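> Prediction below, plus the sequence it came from.
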Amino acid sequence: MELFNNYSTAWLLGLALALLATGVVAGILAGLLGVGGGIVIVPVLYHLFTLLGVDESVRMHVTVGTSLATIIPTSIMSSRAHRKRGSLDMALLKKLMPSVVVGVLVGSVLSGFLSGQVLTAVFAVMALLVAINMAFKRDGFSLGDGLPGPVGTSLIGGAIGGISTLMGIGGGTLSVPILNAFRTPMHTAVGTGATLGMVISLPGALGFLINGLGVPNLPPASVGYVNLLGMALIVPATMVTTAWGARLAHAIDARRLRQVFALFLTLTSLRMFYGLLS
């Protein structure tokens, strides 16, 4: 295929193996920590594309767009599983979904105008906040009994949708701790967050795909800002290894593991800030 003519066989093989490894790492950590795959996939893909020399002007856009695309099938499966177990609160979902969709649309439009540096900064800031929450969250912390009124709920949903889209994550990383802080039971927060991931990832990925059409310097096998090779290799690996991570979680100190992952996110955030400032 002409698409691959400008790349050596060794480069393409390295890309394929690295993407497969990304899926393995993302799946295991997602299963171990109960976090969405996007919060793992984005930093790993970012470092991978940096090592492989993907042009800086498109690097973060392809990272975010590909991450959102990989979340689509896994969020659909996760949402169905949680619904069968009764951990999906439809009333809560109906309250949040309209504003989440609006947030996704706003994030998708903004992504076409924002530079890679801005997207990197958004992820770096939010990853640092997530790391702090994971490392120092106190049991029993609460912002209130139930979500606030319509205006407050709309602001929360819009923020979850918009920020998640710009970060390339499915939303569970933000929605689960937020819902839990408003005294939503953890199982319900996780199940509802999984469904929000589906609501976010599909239009979000489509937005990045459209915004990237015709853009130069994309890595091979990319349609817009979505790398199809990355999606094809990451999704199966993630789906298989998430179960491995879930089994490992029973043999490992979860609190210590979350602290280690928080350190990983902190280092990733600092690395991104360093790249922006250097």
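That came in fine, so what should we check first?
> Only C-alpha atoms from now on, for both contacts and neighbour counts.
OK.
> Walking through the stretch 101-250 of the chain, point out its strands one by one.
222-223, 226-227 (DSSP state E, counting those that start in this stretch).
> Pick the most buried one from the ones you listed.
strand 226-227 (a mean of 26; mean count of other C-alpha atoms under 10 Å).
> list the helices and strands that one packs on?
helix 56-84, helix 186-211 (3 or more C-alpha pairs under 8 Å, 6 or more residues apart in numbering; DSSP states H and E).
> who's in contact with it?
62-63, 65-66, 69, 205, 208-209, 212, 219-221 (C-alpha atoms under 8 Å, 6 or more residues apart in numbering).
> Confirm for me that V122 is in contact with T165.
No - V122 is not in contact with T165 according to C-alpha atoms under 8 Å; the separation is 10.6 Å.
> right, so of the strands of the stretch 101-250 of the chain, which gets closest to L13?
strand 226-227 (15.1 Å; C-alpha to C-alpha).
> So what's the gap between that closest one and the chain middle?
Computed by C-alpha atoms, centre = their mean, to the nearest Å, the chain-centroid distance of strand 226-227 equals 14 Å.
> hmm, back to that, more neighbours, V122 and T165?
The residue with more neighbours, out of V122 and T165, is T165; 32 against 16, by other C-alpha atoms under 10 Å.
> Presented hereafter is structure B, for comparison with structure A:
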Amino acid sequence: MSLLDGRLVLELLLLGSIGGFLAGLLGIGGGMILVPFTSWILAGRGVEPGLALKMAIATSMAMILFTSISSVRAHHRRGTVRWDLVRGLAPGIVGGGLLAGAGVFAMLRGQALGLVFGLFVALSATQMLLDRKPAPTRQMPGPGGRAAAGGVIGFVSGLVGAGGAFISVPFMTWCNVPIHNAVATSAALGLPIALANVSGYLIGGRGLDNPVPGSLGYLWLPGVALLASASVLCAPLGARMAYRMNVGQLRRAFALLLYGIAAHMLWKAVRG
């Protein structure tokens, strides 16, 4: 089966451009846009829907290896990345990501993954839209709490192929980290999330009978290359735009985007 044609190349480049822009703007790694659309593209070309979703999740996560670097450089130049938080959360992220990618991901059916994706995205959107103010004295937890939080972020990210911002941004703002710092720090967390989960997908996908040309287990390598090349160019544009918007606009944009994606994935999962 040949999946790469001129139309597909254009679709992936456009999708990668949108995902990269949103990665810079909202710190979401682009995964929550890329997963449903990449899954739809693969399924429309004859890939079994459950496998298409798993490949879309793995491909999206692999792409974050490239987009997170581009996005975080733009945020770092503005001095908004909290590297102390990155260091505290990263060990748990690596452990949780390996557990998800190397074990649980391979065992779950595509429909179950779709439900997990939709429910967690909807929950995150609600948290952002309600904008509940944390207690003035609430701060980020200590080393043990940060490692545990990182484990949850890495594990759930591995199941849905996203950069973790749908958990890490609400978590950090709940702990009184300003929204722009939370978004920038989340972008920096995308790299350890992607490294751990991609390693897990390669381990979990060993021996997979995959009919898609150019795939390595769950990873669709041509898709990664096209999506990443467009995303890396557009991520800095989104990061610059983030600093021209006020906090309220950024929060509402994030929440509305997540609601739309959650509704789409839940509808598809319920339909089976």
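Perfect, thanks for sending it. Because the structure is a prediction, the values reported are computed rather than measured.
> rewinding a little: closest one to S269 of the first structure among the helices and strands packed on strand 226-227 of the first structure?
The nearest among those, by C-alpha to C-alpha, is helix 56-84 at 13.5 Å.
> what helices or strands is that closest one leaning on?
Helix 56-84 of the first structure packs on helix 38-51, helix 116-136, helix 150-167, helix 186-211, strand 226-227, helix 228-249, going by 3+ C-alpha pairs under 8 Å, 6+ apart.
> Please identify the most buried of the ones you listed.
When these are compared using mean count of other C-alpha under 10 Å, strand 226-227 is most buried, at a mean of 26.
> Which residue numbers in the second structure does that one align to?
Aligning strand 226-227 of the first structure against the second structure (TM-score structural alignment) gives residues 219-220.
> same question, stretch 35-55 of the first structure
Using TM-score structural alignment, stretch 35-55 of the first structure pairs with 28-48 in the second structure.
> what residues does that stretch touch?
Residues contacting stretch 28-48 of the second structure (C-alpha under 8 Å, 6+ apart): 3, 15-16, 18-23, 49, 52-53, 55-57, 60-61, 64, 67-68, 160-166, 186-187, 190, 211-212, 258, 261, 264-265.
> Among those, the buried ones, what's the ChimeraX command?
Buried members of the contacts of stretch 28-48 of the second structure, defined by 16 or more other C-alpha atoms under 10 Å, are picked up in ChimeraX with:
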select :3,15,16,18,19,20,21,22,23,49,52,53,55,56,57,60,61,64,67,68,160,161,162,163,164,165,166,186,187,190,212,258,261,265
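> Next, find the distance separating G197 of the first structure from L166 of the first structure.
According to C-alpha to C-alpha, to the nearest Å, G197 of the first structure stands 13 Å off from L166 of the first structure.
> And for S201 of the first structure?
11 Å.
> Same question for L93 of the first structure.
Counting by C-alpha to C-alpha, the gap from L93 of the first structure to L166 of the first structure is 21 Å.
> What residues does F120 of the second structure make contact with?
Neighbours of F120 of the second structure in contact, by C-alpha under 8 Å, 6+ apart: 166, 262.
> so what corresponds to it in the first structure?
By TM-score structural alignment, F120 of the second structure lines up with M126.
> Same question for A165 of the second structure.
A165 of the second structure maps onto G172 in the first structure, by TM-score structural alignment.
> Skipping adjacent residues, who's closest to that match in space?
Leaving out its chain neighbours, the residue that sits closest to G172 of the first structure by C-alpha to C-alpha, 6 or more residues apart in numbering is G193, at 4.6 Å.
> check contacts around the equivalent of the one you found over in the second structure.
In the second structure, the residue matched to G193 of the first structure (TM-score structural alignment) is S186. Each residue near S186 of the second structure by C-alpha under 8 Å, 6+ apart is listed here: 27-28, 163-165, 168-169.
> how about a cut-off of 10 Å?
For S186 of the second structure, the contact set (C-alpha atoms under 10 Å, 6 or more residues apart in numbering) comprises 23, 26-29, 68, 72, 81-82, 85-86, 163-169, 172, 180.
> Among the residues you listed, which lie within helices?
23, 26, 68, 72, 85-86, 165-169, 172, 180 (DSSP state H).
> Dump these into TSV; add distance to A135 of the second structure as well.
Shown next, in TSV, are these (distance: C-alpha to C-alpha, whole Å):
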residue	distance to A135 of the second structure
A23	29
L26	24
S68	31
V72	29
L85	19
V86	23
A165	22
F166	21
I167	19
S168	18
V169	17
M172	13
H180	19
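> what touches both of S201 and L166 of the first structure?
65, 68, 104.
> what's near enough to touch the first one?
Residues counted as contacts of G65 of the first structure (C-alpha under 10 Å, 6+ apart) are 42, 108, 111, 165-169, 201, 204-209, 211-212, 223-227, 231.
> Tell me how many other residues surround A10 of the first structure.
9.
> distance of it from L52 of the first structure?
Distance from A10 of the first structure to L52 of the first structure, by C-alpha to C-alpha: 11 Å.
> thinking again about what came up before, nearest to A159 of the first structure among the strands of the stretch 101-250 of the first structure would be which one?
Closest to A159 of the first structure of the strands of the stretch 101-250 of the first structure, according to C-alpha to C-alpha: strand 226-227, at 23.2 Å.
> mean shift of that closest one relative to the second structure?
Following the fit onto the second structure, the mean deviation recorded for strand 226-227 of the first structure is 1.0 Å by mean C-alpha distance after the TM-score superposition for the first structure.
> Who are the contact partners of T173 of the second structure?
Contacts of T173 of the second structure by C-alpha under 10 Å, 6+ apart are 128, 131-134, 139-140, 179-183.
> Kindly present those as CSV, with separate columns for distance to A269 of the second structure.
What follows is the contacts of T173 of the second structure, written out as CSV (distance: C-alpha to C-alpha, whole Å):
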residue, distance to A269 of the second structure
M128, 24
D131, 28
R132, 30
K133, 33
P134, 34
Q139, 37
M140, 35
I179, 32
H180, 33
N181, 34
A182, 31
V183, 29
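> tell me which of the residues you listed is nearest to P91 of the second structure?
M140 (15.9 Å).
> Aligned counterpart of the closest one in the first structure, please.
By TM-score structural alignment, M140 of the second structure lines up with L147.
> Identify the residue spatially nearest to that match, adjacent ones excluded.
Nearest one to L147 of the first structure, counting by C-alpha to C-alpha, 6+ apart, is F182 at 5.9 Å.
> if I line the two up, what does V24 of the first structure land on in the second structure?
V24 of the first structure maps onto S17 in the second structure, by TM-score structural alignment.
> Thanks a lot, see you next time.
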